[in-house]
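Asks: here you go, sequence then predicted model.
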Amino acid sequence: MVSLTGLCLSVIAGMLPLLWLSKLPSAGVIGLLMVTAALASVPAKRECRYIALTLWMLCWGLLAAKQALWPVQVLGSRTVNADVVISATTDDKVSELRLQRIDGRWLFPQPGVRVYQAALSKPACSGQRWRMTLRLTPVHGRLNRGGFDAQRYALAQQMTLRGNIISAQPISTRCDLRSRFITRITEQSQSLPWQGVLLALGFGERMGLSEADRELLKNTGTAHLMAISGLHIGLSGAVGWLLVRLAQRMLPARYIGWRLPLCGGLLMAVVYTWLAGAQPPAVRTMLSMLVLGALRLSGMRVSGWQIWLTCVAVMLFAEPLALLSDSFLLSISAVAGLLFWYQWLPFTKKKLPIGVKQVLSLAHLQAGMMLLLLPMQVAIFHGTSLSNWLANLVAVPAVTFITVPLILLAMMLTPFADVARSLLTLADMSLEWVFAYLRALPDGWLALDERYLWLSLAPWLLLIVWRFRSVLTWGACVVVLAVAMFYPFWREKPPAGWALHMLDIGHGLALVVERNQRAILYDSGAAWQGGDSGKQTIIPWLRWHHLTPERLVLSHEHLDHRGGLKSLQNAWPLMEVQSPSGEEGHVPCWQGMHWRWQGLQFSVHWPPRGWQGVGNNRSCVVKIDDGHHSVLLTGDLEASAELAMVRSQRALLQADVLQVPHHGSRTSSSPLLLRQVSPSLALASVARYSAWHLPSTVILRRYRERHIRWYDTARHGQLTVRFGEGEPQVQSFREQILPRWYHQWFGVIPVNR
């Protein structure tokens, strides 16, 4: 037999390789692993059985990963006729759906498809069934080191397809029970100022949260309150337990026992999970409660750590790809941190006045959460909130014991409209007080770079050292710990070399020239309604890598190249801006200009001084030279301007690396330019699903015929070229920087790529 702890550890160990495998093994290799697991099960030794269990769980996880990739491999880049059920809407428009049947064939599990808020002939709501013609494409993430990992997130959410609705005919326009219930609550809270927050707390519907509220919750470290998690599911279970316990008072004594209230609480947790849309965090919490209930009913005596291990193992067995979810990792880390905190630094057992003990206990709890969750916060959010202790000290008990119970009661009493509306009004008033308190706190968000990852582990290690202070030498441990933690800050940097980073921003351009922890930017990406590449990608990337931009060179005035300008200027007001546009405050960018920065020589080769052209042909062409290697940055220069530049600058244009002009359009990269520059490497910033279908196959063939190695951001993700004494070294996100199976190109790779 195997122990419960050993069984759980085997499940977890078998699933962990899904985090770091560079590619999934073939079906034959998985079959071989199964045979090995079966053979390892034969000996009666316990060690062999643990090995067999681990191998079986590894196979289970690999098969789950292959199942998740099946939709993008089989259905991606296809037009299909499908029966679908709508799973999520925004403003009566479809945002998510599930494929039930394709060409008459039922699918299980039902693949998820995210669509871009498509309007149908009738208002959309969850639960409706439609017959649609869909153009499906695989999910594709913009991959930058330290940036948001869209492909990993899509796999964790089982939503690996994107779809455009070509035609749609209704099969059943009846909304499901949950959607009708939400509509009723929405109507009852229509006039309340905090309606969006009420719906987020009650159903996990966060679309109603304003951008200002989201920013406030982030800065105060209270965003976790808006996610349906253990807090909400646990409260609903407690309400169910209490209702059954009250009902037992009306029953004969022989029917009164502890098992029935426990089952009632679990049933209420299941119902509330369904009301919350069965979102993955809510489902995982429900599974944990079911595990806890099963252990309680079994009569087994288990420790807190055994319960934690069992819950993690059950969640991973039920959903192996939960390992890819940041919310899952954050949740299990929070529970592990609390177990560790109360075991290693328990709250005082001294008698304290009523009220004082509760306040101090809550302060002790929040201190543990703040300190021990620091590594996960730095790794996931690239920062932490300095005001989160004060914010959560008030917000957590207020929302937990006032707001959420009022919302739950309002849900239960929905048929009594006046009573439900009164309860929602009280909940709304409590939120007004909570948000007024949060707004009164100082802006406490502290952005941290990758150097702080090691330092963020200090609370864990210091707690261990403090606990063993009677055995270990306190002073020596502190010194060793401090040296280890601060190593990333004082370690010697490479004395020579520099790097060019082409960020993956989709259609647009953003390049970072890095040397000695300083940076010069060439273009700032695109802008769109409600955002831009500067705020979304460039600023977080620079801060995570501890880089300060000293200058931004804008190639020209088009929005896909200057979209992030304002965001960058807000982040670094002293940053110099250089462009050929002649705008006030911009340093001009004319042919013949040159400057030296961090030992690198910069020279401008286009446009000529006083050039009257506009648009692509006014792109500021810059060459960077370190004396051994050089890079030519061309913006969106087109063939006519390329010809004029070659005629006037012929002897000065040779470079090892060429930024492909105009994203690989047929209007650029003329044979004359390629012959004159004679690069060995070509870097192109392109989007996979570009409306312009770039790069052009003609241009790709032109580079290939000249034996120029081609790299583009759509295919490779972030591109980094490092220059030193030897040949330039190219690193791409998908192949070298962070090669993982969930970072690979999903779907069929075009022949020309």
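Replies: Happy to help now that I have it.

Asks: CA atoms for contacts and neighbours, from now on please.
Replies: Will do.

Asks: tell me if I'm right that residue 485 and residue 458 touch.
Replies: Yes - under the criterion of C-alpha atoms under 8 Å, residue 485 makes contact with residue 458 at 7.0 Å.

Asks: neighbours of the residue nearest to residue 239 when sequence neighbours are not counted, just the number please.
Replies: Excluding its sequence neighbours, the residue lying closest to residue 239 (C-alpha to C-alpha, 6 or more residues apart in numbering) is residue 265, at 6.9 Å. Residue 265: 28 surrounding residues under other C-alpha atoms under 10 Å.

Asks: may I see the buried residues of whichever strand or helix holds residue 265?
Replies: Assigned by DSSP states H and E, residue 265 falls within helix 259-275. For helix 259-275, burial by neighbour count (16 or more other C-alpha atoms under 10 Å) applies to 261-275.

Asks: count the residues that sit near the spatially closest residue to residue 280 that is not a sequence neighbour.
Replies: Leaving out its chain neighbours, the residue that sits closest to residue 280 by C-alpha to C-alpha, 6+ apart is residue 157, at 7.3 Å. Residue 157 sits with 17 neighbouring residues when counted by other C-alpha under 10 Å.

Asks: included below, for side-by-side comparison, is a second structure:
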Amino acid sequence: MQKICSLDLMAIMFSLGCLPLLFLPHLLSDLYWCLLAFILFLIVLIVPVNFRWYLSVFVAFSLGFLWSTAYSKQYLSNISPYIDKTLVVHAKVVNINTHQAAMVNGPYYMPFSIFSISDVTLAKDVPISVYWDRLDHPKSGEIWQLTLKTKVVHGYLNDGGFDSQRFSIANRSLLSAKLVDAKLLNNKSDLRQYITDLALPYIDLFSYKGILLALAFGDRSQLDDELRMVMMQTGIAHLMAISGMHILVVYGLSCFLAKAILFFIPKRFIYFFVPIIIGWLCAFFYAWLTGFNPPTLRAMVALSIWIYFRYKKYKISSWQKINRIIALLLLFDPLMILSESFWLSCYAVITLIFLYDWAPLSKAVRHKKRWYIIRILHLQCGLTLLLLPIQFFVFQGVSGVSILTNLIAIPVISLVTFPTILLALIFSIFDCFSIALWFWLIADKSLEWLFLSLNWLNQLWINIPSDFYLLGLLGWLTVVIIRTGVWQRFSITLLVILMILVTPFFKQQHYRWRLDMLDVGHGLAIVIHDGKSAILYDTGAKWEKSSATERVIIPFLQWHNLNVQGIIISHQHNDHVGGLKLIQLIYPEAWLMSSSSDFNNDYQCLAGNSVIWNDLTFNVLWPHQLVSDAQNKDSCVVQVTDGRFSVLLTGDLERNQEYQLVTKYRNQLTSTILQIPHHGSSTSSSYTFLNHVKPVKSLASTSRYNPWKLPSNKVMAKYKDLQLDNYVTARTGQISLFFDKQTWKLKTMRGEIKPRWYHDWFGSLPNYE
């Protein structure tokens, strides 16, 4: 009898075929894609019948790979022609606007869907986020004529940092634009905006309006950064993002109410699936109200598939259901595999199934009401332990109090806050002012009580370096080992596995020392370290609501488990000193060196001084005197050397100071690596200076869309004339140099460290003169 591949195995192989999308350095060209498809077709034709089972597995995997790569290529091809252009478009507002009270929070990004460019209708709408800095507020459903300067999301790429390019592609928000001009063509807003406008006057009255908006409409744009941090560090952030739990609550409440109503209806009018259909319709309406964001859409698709399975009375296991649902989701949208929320959702469901299959409670505990707390603790402790791997990879850490905070937050949000928000929405729509206000007040008060508890408990966030991520598997291994009893027969094997997991504790560095120029946009941040402790040269910029230190430097240091022992500040411009206070707050023992007399320096940055740190010597070459307000010309120039290789750090040094350095030091300036002065500005990098430094590699720190158009093409032409290799963080991401006793090597994030197709430099920029 011919062996046929099961549907579940086909689903697994299709999902695995989509998995390479996470790791491919480049998408297949059209030629290679067609060639692979043709080869697959030939294999199907010529493989003997006896091998059909193996062929089915191979075909399912190949189809997943071909489908996911083709889908991604199509998305990029729809976006690429419009990057870095000035366009006159007709576009429809696709998201509700909750910023209508006033511009208190400043400009914001508003999603549009472009359907016409220069009066030419497009075959497919192009999504774009417009930086809206006008006083009028576009509403969902309105049609606008916009003049836009488009650009592409170009994320900072660093170890441990948030991957905004991958996030943007997964959420179809890769294209953005600066608004030049706007004209309203059709002011008719849609039903979603109408409902939002009815609820906003209530929501704006309350202190937790950001969370109320997030739970009511899926709009997280007004969430306070401090609240975001508290939610992340206490492990309850998943409760505030519309996801499967919220869809299930809506579905469950709707089914319950439908059943209650059916109780009063004659039996001949009652059908088994009526409550299920009503519940599905209510869940769909809520998903539509929240904008069908990717997690909500996934939850609705999964719920629909589950209802279909139930309707067809398929007797399949929970494992089969989740397997088929994942495959169908990836068939519907392969780019989901790039989404962290997709991995969190699927991993959480798989963990629940695994927990109840492999570590169930006894029947006596499961069925007796008095053991309810035990069941809750079993669920929460099991989830916390088994979710550690995904926690480590997504959040680079874990909350030590997440078990307790979730035991408090889940009942409050699912039983009080979220249901009252739903009721408040209903009464707001029907203009029942007093009742709606009371429900909004109850929701706000429940959040107030919850965050009072969370702030008190938020004491134990544990950052996990990347080398220790394998330890997160201990929970899974423990359950498997106890359940299967393999420890009795394979104790040596288990000991070897344990030794592999604890190898990070004994890890030896493959380099003597290392220098990383971080990708911090327009600014400078360089980390010099030996794998354990580090010296910082500059701390990047501070922005209105955040800083390069918070978003890039601290995650990098925590990723590599580095302790900052010293800080060198080149000068006092924001893009170099912006993160100093935060660094000093986190690493209070770190010494400080700068050329400013206003700082409390442990070491003075004066020419002739030097600091010895481990096997490195930091020789100060400039300036000759301290000043109260250090500017570009006062930049602290340091030559870092191990006796064989050296790096010249120049800050924002200018041409006149370069000449003085050449006059004083001549060939002593020769260095293996040069930090290109002043981000490649035309005020620096003179031929005389470069001829004396003679760097093998030169590194510049800039952002892609900086208003000064750095690095200057004229300056880059000098490096090209002198045949000096140069690297720019805007193009390469993080630049890492590894120094050994006899050799050194350079790696970039986009090139060698993490080459991914979604990290590409999309589009182009005009030449900078």
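Replies: Sure thing, it's come through. On a predicted model such as this, the values are computed, not experimentally measured, just so you know.

Asks: scan the second structure for its longest helix.
Replies: Longest helix of the second structure, by residue count under DSSP state H: helix 52-79.

Asks: what range does the next helix or strand after it cover in the first structure?
Replies: Using DSSP H and E, the helix or strand that follows helix 52-79 of the second structure in sequence is strand 86-93. Using TM-score structural alignment, strand 86-93 of the second structure corresponds to residues 79-86 of the first structure.

Asks: mind jotting down where the helices sit in the stretch 51-200 of the first structure?
Replies: In the stretch 51-200 of the first structure, the helices defined using DSSP state H, counting those that start in this stretch lie at 150-156, 177-188, 195-203.

Asks: and these, which is most packed in?
Replies: helix 195-203 (a mean of 23; mean count of other C-alpha atoms under 10 Å).

Asks: packing partners of it?
Replies: Using 3 or more C-alpha pairs under 8 Å, 6 or more residues apart in numbering; DSSP states H and E, the elements in contact with helix 195-203 of the first structure are helix 177-188, helix 404-412, helix 417-440.

Asks: could you dump these to TSV with distance to residue 292 of the first structure?
Replies: Listed next are these as TSV, based on distance: least, C-alpha to C-alpha, whole Å:
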stretch	distance to residue 292 of the first structure
helix 177-188	27
helix 404-412	22
helix 417-440	30
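
Asks: to residue 291 of the first structure, which of the ones you listed lies closest?
Replies: For residue 291 of the first structure, the closest of these is helix 404-412, at 23.6 Å, according to C-alpha to C-alpha.

Asks: may I see the buried residues of the closest one?
Replies: 404, 405, 406, 407, 408, 409, 410, 411.

Asks: quick one: it aligns where in the second structure?
Replies: Per the alignment by TM-score structural alignment, helix 404-412 of the first structure matches residues 418-426 in the second structure.

Asks: gap between residue 361 of the second structure and residue 381 of the second structure?
Replies: Remark: distance between residue 361 of the second structure and residue 381 of the second structure (C-alpha to C-alpha, to the nearest Å) = 13 Å.

Asks: give the contact list for the aligned partner of residue 425 of the first structure in the second structure.
Replies: Counting by TM-score structural alignment, residue 425 of the first structure corresponds to residue 441 in the second structure. Applying C-alpha atoms under 8 Å, 6 or more residues apart in numbering to residue 441 of the second structure gives the contacts residue 206.

Asks: map residue 746 of the first structure onto the second structure.
Replies: Residue 746 of the first structure maps onto residue 762 in the second structure, by TM-score structural alignment.

Asks: surely its match is in contact with residue 155?
Replies: No - using C-alpha under 8 Å, residue 762 of the second structure makes no contact with residue 155, being 11.2 Å away.

Asks: give me the more crowded residue out of these two.
Replies: Using other C-alpha under 10 Å as the criterion, residue 762 of the second structure and residue 155 rank with residue 155 on top: 22 against 18.

Asks: quick one: contacts for the more buried one?
Replies: If you count contacts by C-alpha under 8 Å, 6+ apart, then residue 155 of the second structure has 163, 164, 165 around it.

Asks: same thing but 6 Å
Replies: By C-alpha atoms under 6 Å, 6 or more residues apart in numbering, the residues touching residue 155 of the second structure are 164, 165.

Asks: mind checking what it lines up with in the first structure?
Replies: When the first structure is aligned by TM-score structural alignment, the residue opposite residue 155 of the second structure is residue 141.

Asks: distance check, the residue sitting furthest away from the middle of the first structure against residue 242 of the first structure.
Replies: In the first structure, residue 252 marks the outermost C-alpha relative to the chain mean, sitting 53.7 Å out by C-alpha atoms, centre = their mean. Counting by C-alpha to C-alpha, the separation of residue 252 of the first structure from residue 242 of the first structure is 18 Å.

Asks: could you do residue 181 of the first structure as well?
Replies: Distance from residue 181 of the first structure to residue 242 of the first structure, by C-alpha to C-alpha: 23 Å.

Asks: give me the number of neighbouring residues for residue 475 of the second structure.
Replies: Look at residue 475 of the second structure: counted by other C-alpha under 10 Å, it has 18 neighbours.

Asks: show me what the longest helix of the second structure is packed up against.
Replies: Here helix 52-79 of the second structure touches helix 7-18, going by 3 or more C-alpha pairs under 6 Å, 6 or more residues apart in numbering; DSSP states H and E.

Asks: how about the helix it packs on, which residues of the first structure does it hit?
Replies: Going by TM-score structural alignment: helix 7-18 of the second structure matches residues 4-15.

Asks: can you find the partner of residue 549 of the first structure in the second structure?
Replies: So, by TM-score structural alignment, residue 549 of the first structure is matched to residue 564.

Asks: I meant residue 341 of the first structure, not that one.
Replies: So, by TM-score structural alignment, residue 341 of the first structure is matched to residue 355.
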